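Engineer: For reference, the sequence and a predicted model appear below.
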Amino acid sequence: MHAKLMRGWGRIIDRMGKGAFADKIQCGVPGLNKQLTGSMPSFEVIDRAFAFDKHVLDDWLAAHQMRAVAANAVCDIDDMQLVLARALVMLNEAEHPDGPGGRAITHQEYLAGEAMMRELQAASANWLQKCTNIRRPTVVATS
């Protein structure tokens, strides 16, 4: 458990420095050094680190096939599925031969579907941003 927890500590230290992290968890640098070399931090210190950086426990949680998410988190994918389904229904109706323009979509149908298509655009942009975030390196190599 200690090694997995210290991976989270290390990521934060790489990002902000040892002294700044020690201040955030209300611990001196010598105490932080003890933790990094084998002493287990108290639950209060772990709690302060988690309050500061919600990813500090990711390695430990992943070892248990778990992850921490906000209690009020909403699954974006479910929303996207609903938006996609509505957009498909709208497109099928707009291109139906019995519609106002036959298979051609009329100006009124385009304008009627504008809000839905903008919602779909936002949902797909959110998806693509998550892909970008996944590909973004979490640690920058230095020489």
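Structural biologist: On my side now, so go ahead.

Engineer: For the rest of this, base every contact and every neighbour count on C-alpha atoms.
Structural biologist: Will do.

Engineer: now for the helix ranked longest in the chain, which elements pack on it?
Structural biologist: Assignment by DSSP state H gives helix 114-135 as the longest helix of the chain. Packing contacts for helix 114-135, counted by 3 or more C-alpha pairs under 8 Å, 6 or more residues apart in numbering; DSSP states H and E, involve helix 76-94.

Engineer: how many other residues sit next to Arg7?
Structural biologist: Look at Arg7: counted by other C-alpha atoms under 10 Å, it has 17 neighbours.

Engineer: so what's it up against?
Structural biologist: Residues counted as contacts of Arg7 (C-alpha atoms under 8 Å, 6 or more residues apart in numbering) are Val56, Asp59.

Engineer: Give me the contacts around the longest helix of the chain.
Structural biologist: Asp76, Asp79, Met80, Val83, Leu84, Arg86, Ala87.

Engineer: likewise stretch 81-91?
Structural biologist: Gly113, Met116, Met117, Glu119, Leu120, Ala123.

Engineer: can you do 10 Å?
Structural biologist: For stretch 81-91, the surrounding residues in contact (C-alpha atoms under 10 Å, 6 or more residues apart in numbering) are 77-80, 92-94, 96, 105, 109-110, 112-113, 116-117, 119-121, 123-124.

Engineer: and the comparison structure, right after this:
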Amino acid sequence: MEGWTRAITKLGKGKFADALEISTVALDKQLTGSMPGFDIIDKAMDACPTVLDEYIRAKGKRIVDENAVCDTDDASLLIARLLVKLQEAEHPDSPGGRNIVHSELLGMESLIRQLNGATSNWLHQIEQIRRPRSVA
């Protein structure tokens, strides 16, 4: 029922009931413990994909998209590639000596932007984890 409550908070009671194709009275019955059928659970997943998160987590499972790509698949390689570029740029025999010059920095731009995108995504996920949940 935590998932149902979360969906109601997110969508509104009427809109969630409409997505399930049931009345708000029937939705209230579900909130007091009436077990919905699979067809309703399926519609709830379409309306709010997180409705079963607690149940799935309690079973030690998780649902991922069929074509999901891990957001850290290439992170280690990306960081290693950028580290190599930094090491080269900071080497005493590099064009700027120990100082990184514009040509070296511009040569790292693509890697820096990719890393910035990855770390921004991670920070967004952390914010979502830390965001307090409201219960209606």
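Structural biologist: Structure's in. What do you need? Predicted model only: the values in this text are computed from it and were never measured.

Engineer: on that earlier part again, what's the average distance of the longest helix of structure 1 to structure 2?
Structural biologist: Taken over the aligned residues, the distance from helix 114-135 of structure 1 to structure 2 averages 1.6 Å (mean C-alpha distance after the TM-score superposition for structure 1).

Engineer: Read off where that helix ends up in structure 2.
Structural biologist: Aligned by TM-score structural alignment, helix 114-135 of structure 1 corresponds to residues 109-130 of structure 2.

Engineer: now the matching stretch: how far from the chain's centre is it?
Structural biologist: Its chain's average C-alpha position is 11 Å from that of stretch 109-130 of structure 2, according to C-alpha atoms, centre = their mean, to the nearest Å.

Engineer: coming back round to it: make a markdown table out of the contacts of helix 114-135 of structure 1 and add neighbour count.
Structural biologist: Listed next are the contacts of helix 114-135 of structure 1 as a markdown table, based on neighbours: other C-alpha atoms under 10 Å:
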| residue | neighbour count |
| --- | --- |
| Asp76 | 11 |
| Asp79 | 13 |
| Met80 | 19 |
| Val83 | 18 |
| Leu84 | 18 |
| Arg86 | 16 |
| Ala87 | 17 |
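
Engineer: Farthest pair within those residues?
Structural biologist: Spatially, the most separated pair among the contacts of helix 114-135 of structure 1 is Asp76 and Ala87, at 16.5 Å (C-alpha to C-alpha).

Engineer: does the residue lying farthest from the centre of structure 1 sit in a helix, a strand or a coil?
Structural biologist: The C-alpha centroid of structure 1 is most remote from Asp98, which lies 43.9 Å away (C-alpha atoms, centre = their mean). Recorded secondary structure, Asp98 of structure 1: coil (DSSP: H, G, I helix; E, B strand; the rest coil).

Engineer: what do we get in structure 2 for it?
Structural biologist: Per TM-score structural alignment, Asp98 of structure 1 is aligned with Asp93.

Engineer: what stretch of structure 1 does the host helix or strand of Thr9 of structure 2 fall on?
Structural biologist: Following DSSP states H and E, one finds Thr9 of structure 2 within helix 2-11. Taken onto structure 1 by TM-score structural alignment, helix 2-11 of structure 2 occupies residues 7-16 there.

Engineer: And that stretch, what's buried?
Structural biologist: For stretch 7-16 of structure 1, a neighbour-count test (16 or more other C-alpha atoms under 10 Å) marks Arg7, Gly8, Trp9, Gly10, Ile12 as buried.
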